[in-house]
Every structure is written in structure tokens, then in C-alpha cells.
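Asks: Build me a model from this:
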Amino acid sequence: MLAPPPILVMAAFLKEIESFSSKNSLKQVPTYITTSDGKRFLETREADGEIKLVQQEGKSLGFCPDLRPDKEIGVALPRLFIASQDVAYDKSALSVLGVTHILNVAADLPNAFPSDYVYCSVPMYDDEDEVLMQHYSKCQDFIDEALSKEDGRLLVHCRAGRSRSVSIAVAYMMHKDKSLTVEEALGKIRETRPNADPNAGFFKQLKALEIELQGTA
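Replies: Predicted coordinates:
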């Protein structure tokens, strides 16, 4: 059987390329856009070329999530550290800090290395209506126990290491120094962890604690 003339082969090849490059032949890849307040949209293109954004169903996060690992470590007091889950789940980071005890105040985060560290789990939600002080006593006892040991070094963490863990650390700092204000304790933490930011409900409860402690000083 004779092979087709080269010119016919080239013509067929060019036609195949043209067909592949056709706008209708290309697979459309969905494009998603997340706004600064956490809303998610699907970008679609109409037949006439007009681009439309269709909001996706589901509750907005209320923020644009930052998925980058957060390995920044805050220092509340000597041997008392604050961090996110990224540090709590990084054994090498824990080793560098010399951590012996871990206080986990996240509501839905399992302890990463239960056979290697002394853990205390106090499930809390980062919700303005969460009653901070109903959890504090257990946290204080555990921190006291850890720091009473000569080599004790404690990490308190939640998910983001910004609100729950910071609030517990601030409360502990004020109990240890009753002249300390919330702003002063928070300022101290922010020297090493600038994004420390208790939610509004926690901040209000910490201010109430400040007044109570200074009234008994």
C-alpha cells in the first residue's frame, strides 16, 4: 500500500492542529476567586464572551484564609511560649524550644505527640461568647505544674495561635503580676508575636479580670 503524498500528510496535520486550537475544543478550567472577606466566586464565561462571577454556596469564612505555615513563636514569660498548630505539630521546632509540656486549647485539634510530651487539652472555641474563665483554672494549674519544674518549658497553642492561646497566656501573666494591664501583657507578647489578637469577647473578659485582680492587689 502506497503512503499518502507528504503534502497530504502535512495538510491533515495542520487541520488537526487547527481543530485542537479551536476555542470550542479547549477544555475550560474553572477559575475561583476568594475575596478579602472570605466569599468564594466561580468565574464563568458566557457564549458572547462576557465574564460573570457566580458566588458559591456555603457560609463565608469572614476572612481570606492564609494557608502559609505560621512558625512564629511568641514569648509570654520565660519558658512559656505561644504558637499556632504549625509549631505544635513540628517536632523539630518543639525540640529547639526544649518544650516539655503542651497546653492545647483548640476545640478540635488532636495532640500530635502524646508519647513525647506532657499534654493537657482544654477544648475552647474562638467565639466571642465562649466563657474564657471557666477554662482558666485548669490551664493555670497545668502551667504552674510545668513551670515549677527546673527544666519545664511549656507551649500553649490553639489553631492560629492568635486568640485562645494568647488569651490564656495574658490571663496567666496578670495573675502572676496583678499590676499588669491587659494592654501591657498583650504588648509584651506582641514583641515576639505581632499577630496576637484575642477576639472582642475574650478581650472584654480579660479587662474584667484585670479590674478584679487589681482590686485585690
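Asks: from here on, contacts and neighbour counts on C-alpha atoms
Replies: OK.
Asks: mind checking the SS state of the most centrally placed residue in the chain?
Replies: Residue closest to the mean C-alpha point of the chain, counted by Cα atoms, centre = their mean, is residue 160 at 3.0 Å. What DSSP: H, G, I helix; E, B strand; the rest coil gives for residue 160 is coil.
Asks: Who are the contact partners of the closest residue to it other than its chain neighbours?
Replies: Once flanking residues are discounted, residue 160 sits nearest to residue 84: 4.6 Å by Cα to Cα, 6 or more residues apart in numbering. Each residue near residue 84 by Cα atoms under 8 Å, 6 or more residues apart in numbering is listed here: 70-72, 157-162.
Asks: Could you also give me the structure for this second sequence? I'd like to compare it with the first:
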Amino acid sequence: MSFLEQLKARKLLLKSSVTNITHADGSQERILLSKPGETQKMTTKTYGFIVDTKPDFVPACILEDFLYLGPQDAVMRENVDKYQLTDILSVGIETSASNIDDENDPIVQTHFVECLDLPETNLATTANRTSQIIKCVHDKKGRILVHCNAGVSRSSAVCIAYLMSDHKMNFETAFALVKSKRECIRPNDGFLKQLKQMDRNNS
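Replies: Down below sits the predicted model:
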């Protein structure tokens, strides 16, 4: 058997492999290399955030009569009325004004800050903007609901950052407070690392 024939024979013994690709929008795609020179895109896609699969309508009150935290499901007119919300802060997920519109009541102010739920996202830049918005609502004696998709990672991270910057809490105290109000919170590992670094920078 010639050397070229040996190489061709060895190619047939190669095992298939899978490559994961993360796109700029946070979506992740798997590509299967089944045979040498042949690739096949697998249809399943995952995203850089937790996919919310069940209704979760009740926001958690983090600071009494002022700061509320929840998922996208909590952005509804019933909650605006019940908690007398003046502002909605959407972190990474824009919400439709149709969820909260009521022509007979004052208009609720909506805010949107871009943020991917990825460990490499610069949380300091996001938290600086969200903390300014939350502080302005506090100064005008309003009430704000902060939400992302599931109310687990992004929105909880910016609430913790706000407590650290404006209420001078350390990371452990701020995290424990938010966790005690909404047990399911879990900022991604990159956000946790950055929050701890913010704490060290403030001390």
C-alpha cells in the first residue's frame, strides 16, 4: 500500500467532532464535523441567557416601596397598579409598552439598557447606567421594577451593583439581601467575579 493510500485509509478512521460557536448576539450554535471535509450545522440553538419557560408574575420588593426585581413576565399593568410603579427598567430585553399602557392613568416611564448575559460582558459599564436610572427614580420618590428575561442573572446583578454603589453595601451584604427577596437569583460567573472586583475597588 502506498503512502497516499495509507493516508486515505487513516482518514476513514477519524472520529466525528462537535464545535460550539458563540455569535455576537449571544446565541450559540453547534457544528458537527461528521466526515473529513463535510460539516453539518445542528439545528438546536441556545442563547446567552436563561430561557424563561414558566410564568413568574410577582416581582420581589428589594427595598421597601421603591426597588422591585422580577422577570419579563412581571411587566404587566396589574403590577404597575398594585405596586404603584412609575418606572420600568429593562436590562437586555426590551419590553412592549402595550403590556403596561393605560390611557386613563399616567404614563409609566420605560428605560432600556443593552446587556448580554455572558460572562465577558462588561458589567461595570451596564451597572453605571442602570444605577443612575435607579437613583433618579429614587430621587423623584418613584418606584421602579428592574427586569431581564428570567429575573435571575442580569437584573439581579445590576440591583446588587446599585446597592453596593448607592447604599454602600459590600458584595456579600448586597447579594444576601437580593437573594433573601428573590431566592432564584444567580448572576453568571463573570458577573459575580466583576461584582466582587467592584467591591474590592470600593474598599
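Asks: related to what we said a few turns ago, map the residue nearest to residue 160 of the first structure across to the second structure for me.
Replies: Aligned counterpart of residue 84 of the first structure in the second structure: residue 71 (TM-score structural alignment).
Asks: about what we covered before: which of the contacts of residue 84 of the first structure also appear as contacts in the second structure?
Replies: Retained in the second structure by both residues aligned by TM-score structural alignment, their matches' Cα atoms under 8 Å are the following of those: 70-71, 157-162.
Asks: Pick the one among those residues closest to residue 9 of the first structure.
Replies: Using Cα to Cα, residue 70 comes nearest to residue 9 of the first structure of those, at 57.6 Å.
Asks: Which residue in the second structure aligns with that closest one?
Replies: Aligned partner of residue 70 of the first structure by TM-score structural alignment: residue 56.
Asks: Leaving out chain neighbours, which residue sits closest to that match?
Replies: Leaving out its chain neighbours, the residue that sits closest to residue 56 of the second structure by Cα to Cα, 6+ apart is residue 73, at 5.7 Å.
Asks: how about stretch 174-185 of the second structure, aligned to which bit of the first structure?
Replies: Taking TM-score structural alignment, stretch 174-185 of the second structure hits residues 185-196 over in the first structure.
Asks: Other residues contacting that stretch?
Replies: Contact with stretch 185-196 of the first structure is made by 72-76, 161-163, 166, 170, 173-174, as judged by Cα under 8 Å, 6+ apart.
Asks: Restricted to strands, list these.
Replies: Under the assignment DSSP state E, the contacts of stretch 185-196 of the first structure contribute 74-76 to strands.
Asks: Now distance to residue 98 of the first structure too, for those residues, in a markdown table please.
Replies: What follows is those, written out as a markdown table (distance: Cα to Cα, whole Å):
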| residue | distance to residue 98 of the first structure |
| --- | --- |
| 74 | 14 |
| 75 | 13 |
| 76 | 16 |
